[in-house]
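Visitor: the following block contains a protein sequence and its predicted model.
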Amino acid sequence: MAEQQGQSAQLSRIVEAELRQPVSDAVVAVAQEIRRRHGEAVLGCLFYGSCLRDGQDDGRVLDFYTLVDSYRAFHRGRVMAFLNKLIPPNVYYLEMPFEGRTLRAKYAVVSMAALFRDSSPAALVPTIWARMAQPCALPYAHDEWVRDAVRDALVQAVRTTAGQTLPLLPARFSASDLWTRAFRESYRTEFRAERVGRSEVLHGAAVERYANLTEAALAGEAWPVEVEGDRESIDERRTALFEHAVDPGRRRLAERRWYWRRQAGRCLHVLRLIKNAHTFTDGLDYVLWKIETHSGIRTEPTAWQRRHPLLAAPGLAWRLYRKGAFR
């Protein structure tokens, strides 16, 4: 028990340090702009994604989760609040001038209650827990209660991602095996426009971090996981092998769960794309640009499709699928 508590404390320290990591002035400026637009409804701005991993924000789209207590207070309208709750999250796009250049960002709106629920194994799809298991920074938190709550949700997301992936792994596995499989499976629950090898890129961007996380993330699993050898140095943690008892019944159950996550997740992903294409200016062009940057597949919408993105989205999605934009 004491060892498990120590592992939990270690996991919390890692996530806490990541949330408090310094970010660029551009990231802070975007967080402030989101707060300016939506006022006290914003409890926190969580920064994540490729710009955080690479430390680059020039000419790219910054990714945020905007954390709220009430969808109604944030949207100030029943329809958008209802859609945010029914098919979460609503996603918005902003552009703003900053030090002689234009900053671009998109921000997904998630309630604190949804963050906790969807970072747990009870979530229907891994949209939240698979993303929140990756490094995140918190450039704005309303107060320390919000900061602590976000930390606890992200710790839960790390545990959920590791625990839901563990039954799919062979009896002996490495940290790399665990996290690349986790990200690969989560991508398969969406019509991703990601290139092959994306899960390896995510792991490769923070090898040391995932090596440090693995044992702590798996501590307390109902099926014990043992680690081979000493782990005094980071090199030893990177190459450490873990062992667990492969239970055929548990593996079959996990495979069925992931199968149904794929079915539900892809349906929700399409609905989300259709909805989000309508929630910000030039949304359809943004979605098509995003798909092109990841897949290399380009398609030009007509003037009618730009005027009616909700009606046009299913046909465009099918055309892109036929071209191979989605895997």
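Guide: Received the coordinates, thanks. Owing to the predicted nature of the structure, the values given are computational and were not obtained by experimental measurement.

Visitor: CA atoms for contacts and neighbours, from now on please.
Guide: Will do.

Visitor: residues in contact with the residue nearest the centre of the chain?
Guide: Residue closest to the average C-alpha location in the chain (Cα atoms, centre = their mean): residue 131, at 2.0 Å. Residues near residue 131 by Cα atoms under 8 Å, 6 or more residues apart in numbering: none.

Visitor: how far away is it from residue 34?
Guide: Using Cα to Cα, to the nearest Å, we find residue 131 at a distance of 21 Å from residue 34.

Visitor: residue 158 - that's part of a helix, no?
Guide: Yes. Counting by DSSP: H, G, I helix; E, B strand; the rest coil, residue 158 is found in a helix.

Visitor: relative to residue 267, how far out is it?
Guide: Distance from residue 158 to residue 267, by Cα to Cα: 25 Å.

Visitor: more neighbours, these two?
Guide: residue 158 (25 against 14; other Cα atoms under 10 Å).

Visitor: my guess is the more buried one meets residue 128, correct?
Guide: No. Using Cα atoms under 8 Å, residue 158 is not in contact with residue 128, being 10.5 Å away.

Visitor: ok, structure two:
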Amino acid sequence: MSDDLFALVAAELAEPVDPRVTAMARALADQYPYAARAVLFYGSCLREASLDGLMLDFYLIVSDYRAAYGKSWLATANRLIPPNVFPFEQGGLIAKYAVLSEADFARLNGWDADNISVWARFAQPSRLVWAADDMAREVAVSAVARAAPTLLEMTLPTMAQGGGDAITDLWKAGFALTYNGELRAERKGRSQSIVDVDPARYARVGEAALAMIGDAPYRLSPARARRRWRQLQRRGKWLSVVRLAKASFTFAGGIDYLAWKINRHAGTAIVIKPWQRRWPLVGAITLLPRLFRGGAIR
């Protein structure tokens, strides 16, 4: 791995956050005393000055699932369909956190991942807000540093040559492709605005990532790259539905969170009915056709 890229990612992950976020991460890790290795803070809340009333996003990285859950069915669910997602509250803030093992976190940030959900997120800024020790910190940084090269290496063969700000255009094209690989409750153009928030950051990380991958993107022809994106996009949307079903068992009030997120990002006014709370899995599934028709999720 490029020393320049590792250093850039390590510095970004170490940037300060609201002290309440750090306290929440420590409290979250304390829930898994025999397994917690690192806690990462990511998502749109990184850019918010006030966190009150928002749903914070964390990834909890554990040594392995058996250490995290014992013999519970949750260990099997996390291994077969990673990650598990749970709600959390601390110090007046609310959050959800996803659980991945160190091995899965490294794999799902890399080229061999069978879906886009992890590397699409960690190619964007995040913060390492808690680590068990120096080794856990280094392992987390190394995993996150795989995300940007994965995104850019996958996107390069799909790009027409010449014109525009090459790195900026590359990032925007990559994020547009990833947004088509999940059920996203976002307004049109959201994938483009991610880069516009901090184009200098994406230029720095992009240059370091491109220097690291060198000629690697050309192992995929444009036709093969487009075919792989289609496969990842189909699998990503299927996995989104499966994870939604799993979250109905792991996430109390999950259907209310789903409605809140869609309303916040897509400008809709979905109201959850009492029967949908009683049967959240069925209730969530019944929302999907309506949301597709209205364009709230794509």
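Guide: Alright, I've got the coordinates. Just so you know, these numbers come straight off a predicted model, no measurement behind them.

Visitor: could you find the counterpart of the residue nearest to the centre of the first structure in the second structure?
Guide: Matched to the second structure by TM-score structural alignment, residue 131 of the first structure sits across from residue 121.

Visitor: look up how far residue 40 of the second structure lies from that match.
Guide: Distance from residue 121 of the second structure to residue 40 of the second structure, by Cα to Cα: 11 Å.

Visitor: same question, residue 5 of the second structure
Guide: 18 Å.

Visitor: residue 209 of the second structure too?
Guide: Taking Cα to Cα, one finds residue 209 of the second structure at 21 Å from residue 40 of the second structure.

Visitor: same check, this time on residue 34 of the second structure
Guide: With Cα to Cα as the criterion, residue 34 of the second structure and residue 40 of the second structure are 18 Å apart.

Visitor: can you check residue 9 of the second structure too?
Guide: Taking Cα to Cα, one finds residue 9 of the second structure at 13 Å from residue 40 of the second structure.

Visitor: now swap in residue 192 of the second structure and tell me
Guide: From residue 192 of the second structure to residue 40 of the second structure the distance is 24 Å (Cα to Cα).

Visitor: the more surrounded of those two?
Guide: residue 40 (23 against 17).

Visitor: which residue in the first structure aligns with that one?
Guide: In the first structure, residue 40 of the second structure lands on residue 46 (TM-score structural alignment).

Visitor: mind checking the SS state of its match?
Guide: Quick answer, by three-state DSSP: residue 46 of the first structure is strand.

Visitor: residue 252 of the second structure too?
Guide: Classification of residue 252 of the second structure by three-state DSSP places it in coil.

Visitor: what's it aligned with over in the first structure?
Guide: Using TM-score structural alignment, residue 252 of the second structure pairs with residue 281 in the first structure.

Visitor: and the strands in the stretch 151-298 of the second structure, which stretches?
Guide: Counting by DSSP state E, counting those that start in this stretch, the stretch 151-298 of the second structure yields no residue ranges for strands.

Visitor: nope, the stretch 1-150 of the second structure is what I was after
Guide: 36-42, 55-62, 84-90, 93-101, 126-131.

Visitor: now for the first one, which elements pack on it?
Guide: Judged by 3 or more Cα pairs under 8 Å, 6 or more residues apart in numbering; DSSP states H and E, the packing partners of strand 36-42 of the second structure are helix 19-30, strand 55-62, strand 126-131, helix 134-144.

Visitor: any chance of CSV for these, columns distance to residue 227 of the second structure and mean neighbour count?
Guide: Written out in CSV, the entries for these read as follows (distance: least, Cα to Cα, whole Å; neighbours: other Cα atoms under 10 Å):
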stretch, distance to residue 227 of the second structure, mean neighbour count
helix 19-30, 39, 18
strand 55-62, 30, 24
strand 126-131, 30, 24
helix 134-144, 25, 19
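
Visitor: among these, which comes closest to residue 107 of the second structure?
Guide: helix 134-144 (7.9 Å; Cα to Cα).

Visitor: mean deviation, the closest one versus the first structure?
Guide: Relative to the matching residues in the first structure, helix 134-144 of the second structure has an average distance of 0.9 Å after the fit, by mean Cα distance after the TM-score superposition for the first structure.

Visitor: okay, that helix sits on what stretch of the first structure?
Guide: Going by TM-score structural alignment: helix 134-144 of the second structure matches residues 144-154.

Visitor: gap between that stretch and the chain center?
Guide: Distance of stretch 144-154 of the first structure from its chain centroid, counting by Cα atoms, centre = their mean, to the nearest Å, is 16 Å.

Visitor: which residues are in contact with it?
Guide: 12, 15-16, 19, 43-44, 115-116, 119, 129, 132-133, 138, 141.

Visitor: same thing with stretch 83-92 of the second structure?
Guide: Defining contact as Cα under 8 Å, 6+ apart, one finds that stretch 83-92 of the second structure is touched by 20, 24, 27-28, 52, 74, 77-78, 94-100, 246-247, 250-252.
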